[in-house]
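A.B. asks: Quick one: sequence plus predicted model below, questions after.
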Amino acid sequence: MFFRRYKFMHGFIGEFFGTMILTALGCGIGAGINLKNTYNRSQNWLFVSLGWGLAITFGVYVAGTLGSQGFINPAITLGSAIFGLFPWSNVLPYLAGEFLGAFVGAALVLIQYYPHFKASKNEAEGNSVGIFATAPAINSPIFNLLSEIIASFIFIFTLLNLGNFTQGLKPLIVGLIITVIGMALGGTTGFAVNPARDWGPRLAYTILPVPNKGKANWAYAWVPMVGPIIGGILAAALRVVLM
């Protein structure tokens, strides 16, 4: 809106935000693999980041084919609605679908791996809420919140610049965005960037009969709820300002 009046600024604005995202993600990868106590230092982190990226890809394909806009993330739904990019009349059905879908997806994992949950007696053997939900690598609530805001903002702002991201190969691009977000910015909190992806599975872990389960860590759960929503709102606001 504002910047439409000043076309000579378009080059600056585009180059500024493009280079900001490039540098945040590139340097984020460097920080993640070098600094102590990040998830990135695990030899499995690339596997995790790539796996979640592919999961997002196929989720967007299915959602788009079945008639939605493929948000599959309440932070995108709410941020888009607040700034007029999405009708409020669709918000409640989208939110219900996102949270319930995440819950059922987690339940399917419990069924798939049930004998392995029984064989894994405790957290030391891998049986923890971390299979389903996120947790900070270093517990620092304010910085954990900021981590989720920053990662969610960069993810959703990039997403909103793709147009209709359910079409063609764009879902694959969405998955690649998630992969690089995980590699660059996910080593601090496990990159929820999606309240449904965290709360649905965390609730499933809490109320379903998971063998040998431990604590669901609801004391932390406000971070992956609030952080992505703030990041989504900021991303949608900036997208509207720059339109």
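C.D. replies: Yep, it's here.
A.B. asks: CA only for contacts and neighbour counts going forward, please
C.D. replies: Fine.
A.B. asks: where does the residue nearest the centre of the chain land in three-state SS?
C.D. replies: When Cα atoms, centre = their mean is applied to the chain, the residue found nearest the centroid is Val193 (2.6 Å). For Val193, the assignment made with DSSP: H, G, I helix; E, B strand; the rest coil gives coil.
A.B. asks: Now do it against Phe17, distance only.
C.D. replies: 20 Å (Cα to Cα, to the nearest Å).
A.B. asks: Equivalent analysis for Gly64, please.
C.D. replies: 28 Å.
A.B. asks: The two: which has the busier surroundings?
C.D. replies: Per other Cα atoms under 10 Å, whichever of Gly64 and Phe17 has more neighbours is Gly64, with 19 against 14.
A.B. asks: Could you check how far the helix or strand where Thr19 lies is from the centre of its chain?
C.D. replies: Thr19 is located in helix 10-34, with elements delineated by DSSP states H and E. Here the centre of helix 10-34 is set off from its chain's centre by 18 Å, with Cα atoms, centre = their mean, to the nearest Å.
A.B. asks: could you point out which element follows that helix?
C.D. replies: helix 45-65.
A.B. asks: want to compare, so here's the second one:
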Amino acid sequence: MSPYIAEIVGTAILMLLGNGVVANVLLKDSKGNGGGWITITWGWGIAVFTAVYVVGQYSGAHINPAVTLGLAFGGLFDWVQVPFYIGAQILGAAIGSLLVWLAYKDHFAKEENADLILASHSTAPAIRKYPSNVMTEAIGTLMLVFGVFYLASPGFIDANGEFLETIVIDGAEVGFGLGSLSALPVGLLVLGIGLSLGGPTGYAINPARDLGPRIMHAILPIPGKRDSDWAYSWVPIVGPVIGAALAAGLFLIL
């Protein structure tokens, strides 16, 4: 699987399971209706874990333009690949959102609250104050990308102060990572961010996660939907980019 296809697949999985849990909790007559914030945050954590587990070996499973930019800012990713990764992530997010609509099509059709229909696609602030909303998204993304810098390269510091990712035991090179299960800490990190920092803005912390589904909300034939709130759409883009840059700077300083 090419890394770009992997990013499309991974981000589609992320959105299918992530926005899927939102639709399950919010939409009328769904069996999960009223499941609450804890259900949503756990669903997103599992969505990240699953997406990273499936495609991590092929693309590094960025599945988030903020992660791609943060790694590039930190010198750990080739800038030439950045626009291709971001394009793949936005496309994958749109595909995942389409699949959620298909799965919950009858529930979207019955839902009378247009705000809940939009919320099952993209994020919105609890209190609309753009400077505060940008700051919240930047802080959440700072925590995400800063964590990824360390979670992505497990190892230890030896007696000489050198960082080691592998050692040789009985003539064989042994790594310190968890293999594909290294996806688990990232999923738990996203769970923690949602539980702790998700209240003000719904913790997009991922421009593709918000933009791709917002586009799908605008073009899908959903009865009774409202406008797609494009006035807010820049916040889940600018905030995460700022947070990614700050995380890379902090990582380089430390």
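C.D. replies: Right, received. Where do you want to start? Please read all numbers here as calculations on a predicted model, not as lab measurements.
A.B. asks: For the residue nearest to the centre of the first structure, list the residues it contacts.
C.D. replies: Ala75, Glu148, Ile149, Ala151, Ser152, Phe155, Pro224, Gly227, Pro228 (Cα atoms under 8 Å, 6 or more residues apart in numbering).
A.B. asks: Including secondary structure and distance to Asn164 of the first structure, could the residues you listed go into CSV?
C.D. replies: Shown next, in CSV, are those (DSSP: H, G, I helix; E, B strand; the rest coil; distance: Cα to Cα, whole Å):
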residue, secondary structure, distance to Asn164 of the first structure
Ala75, helix, 17
Glu148, helix, 24
Ile149, helix, 23
Ala151, helix, 21
Ser152, helix, 19
Phe155, helix, 15
Pro224, helix, 26
Gly227, helix, 25
Pro228, helix, 21
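A.B. asks: Determine which two of these are furthest apart.
C.D. replies: Phe155 and Pro224 (14.3 Å; Cα to Cα).
A.B. asks: who has more neighbours, these two?
C.D. replies: Pro224 (29 against 23).
A.B. asks: The more buried one -> the second structure?
C.D. replies: Counting by TM-score structural alignment, Pro224 of the first structure lines up with Pro236 in the second structure.
A.B. asks: Which residue is the nearest non-sequential neighbour of that match?
C.D. replies: Pro207 (5.5 Å; Cα to Cα, 6 or more residues apart in numbering).
A.B. asks: dump the residue contacts of the one you found.
C.D. replies: With Cα under 8 Å, 6+ apart, Pro207 of the second structure has these contacts: Asn64, Pro65, Ala66, Pro236, Ile237, Pro240.
A.B. asks: The last one: neighbouring residues, count only.
C.D. replies: As a burial measure, Pro240 of the second structure scores 33 neighbours (other Cα under 10 Å).
A.B. asks: so it makes contact with Glu137?
C.D. replies: Yes. Between Pro240 of the second structure and Glu137 there is a contact under Cα atoms under 8 Å: 5.7 Å.
A.B. asks: quick one: the helices in the stretch 1-150 of the second structure?
C.D. replies: 3-26, 37-59, 65-73, 82-103, 105-110, 114-119, 130-151 (DSSP state H, counting those that start in this stretch).
A.B. asks: With distance to Gly199 of the second structure as extra columns, can I get the ones you listed in JSON lines?
C.D. replies: Converted to JSON lines, those look like this (distance: least, Cα to Cα, whole Å):
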{"stretch": "helix 3-26", "distance to Gly199 of the second structure": "14"}
{"stretch": "helix 37-59", "distance to Gly199 of the second structure": "9"}
{"stretch": "helix 65-73", "distance to Gly199 of the second structure": "20"}
{"stretch": "helix 82-103", "distance to Gly199 of the second structure": "22"}
{"stretch": "helix 105-110", "distance to Gly199 of the second structure": "24"}
{"stretch": "helix 114-119", "distance to Gly199 of the second structure": "14"}
{"stretch": "helix 130-151", "distance to Gly199 of the second structure": "9"}
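A.B. asks: quick one: which of those helices is nearest Arg226 of the second structure?
C.D. replies: Going by Cα to Cα, the one of the helices of the stretch 1-150 of the second structure nearest Arg226 of the second structure is helix 114-119, 5.4 Å.
A.B. asks: Residues contacting the closest one, please?
C.D. replies: Val22, Leu26, Leu27, Phe108, Glu111, Arg214, His217, Gly224, Lys225, Arg226, Ser228.
A.B. asks: do the same with stretch 160-174 of the first structure
C.D. replies: Residues contacting stretch 160-174 of the first structure (Cα under 8 Å, 6+ apart): 53-54, 56-58, 60-61, 63-65, 69-70, 159, 235-236, 239.
A.B. asks: Filter those residues down to the buried ones and hand me the PyMOL line.
C.D. replies: Buried subset of the contacts of stretch 160-174 of the first structure, written as a PyMOL selection, criterion 16 or more other Cα atoms under 10 Å:
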select buried, resi 53+54+56+57+60+61+64+69+70+159+235+236+239
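A.B. asks: Nearest to Pro136 of the first structure among the contacts of stretch 160-174 of the first structure?
C.D. replies: Nearest to Pro136 of the first structure among the contacts of stretch 160-174 of the first structure, with distances taken as Cα to Cα, is Gly53, at 19.8 Å.
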